[in-house]
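S.K.: The following comprises the amino acid sequence and a computationally predicted model.
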Amino acid sequence: MMLSDDLGWLSILPVFMLIIYIGMIGLSIYGFVLFVKLARRGIRVMDLYLQDKNERKPGPPSL
């Protein structure tokens, strides 16, 4: 019976693992949201660049 009392602290490890698992899921979702924001910003910048490039249509090259 003494052995089971000494290993009682091991029963708390799954609780810590669950907390770490939930925390990692939360960080993953947060990272994905940040990535989507960055991608949307990059697309907006690329659209502005292309719009600016198309508005400045160069004339015929001079010889």
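M.R.: Right, received. Where do you want to start? Because the structure is a prediction, the values reported are computed rather than measured.
S.K.: Going by C-alpha atoms from here, please, whenever you check contacts or count neighbours.
M.R.: OK.
S.K.: Could you say which helix or strand holds the residue nearest to the spatial centre of the chain?
M.R.: The residue lying closest to the centre of the chain (CA atoms, centre = their mean) is residue 31, at 2.1 Å. Using DSSP states H and E, residue 31 maps to helix 13-55.
S.K.: how many neighbours does residue 50 have?
M.R.: 11 (other CA atoms under 10 Å).
S.K.: Second structure follows, compare the two:
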Amino acid sequence: MPVIAFLLAVFVVTVEQLSQWRYGPMGIVALTLLAIGIRSRNHTCSAIGAVALALLVTRPAL
């Protein structure tokens, strides 16, 4: 069980770092909103997070 928890923690930190590097602070905010919305089963919060991530991913390159 501790190995699974450790691997999950490493995965979460990696995703957060990649999101921070690629999409900046707004990516972390959107990812956090999505995660909180899924955990608390709040559809509004998860929808806002998902839309924000979708907008960040599909924005044109500058």
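M.R.: Structure's in. What do you need? Given the structure is predicted, the values throughout are model-derived calculations rather than measurements.
S.K.: Need the TM-score between these chains.
M.R.: Remark: TM-score between the superposed chains equals 0.39 [TM-score structural alignment, normalised by the length of structure 2]; 27 aligned residues with a CA RMSD of 1.7 Å.
S.K.: roughly how far apart are the residue nearest to the centre of structure 1 and residue 51 of structure 1?
M.R.: Distance from residue 31 of structure 1 to residue 51 of structure 1, counting by CA to CA, to the nearest Å: 30 Å.
S.K.: Same check on residue 15 of structure 1?
M.R.: 54 Å.
S.K.: what do you get for residue 4 of structure 1?
M.R.: Distance, residue 4 of structure 1 to residue 51 of structure 1, using CA to CA: 72 Å.
S.K.: what does residue 27 of structure 1 give?
M.R.: Taking CA to CA as the measure, residue 27 of structure 1 falls 36 Å from residue 51 of structure 1.
S.K.: and if you look at residue 20 of structure 1?
M.R.: For residue 20 of structure 1 relative to residue 51 of structure 1 (CA to CA), the value is 46 Å.
S.K.: Give me the neighbour count for residue 6 of structure 1.
M.R.: As a burial measure, residue 6 of structure 1 scores 9 neighbours (other CA under 10 Å).
S.K.: Show me the helices in structure 2, by range?
M.R.: With DSSP state H, the ranges of helices along structure 2 come out as 2-40, 43-58.
S.K.: how about the ones you listed in TSV, adding mean neighbour count?
M.R.: Output for the helices of structure 2, formatted as TSV (neighbours: other CA atoms under 10 Å):
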stretch	mean neighbour count
helix 2-40	15
helix 43-58	16
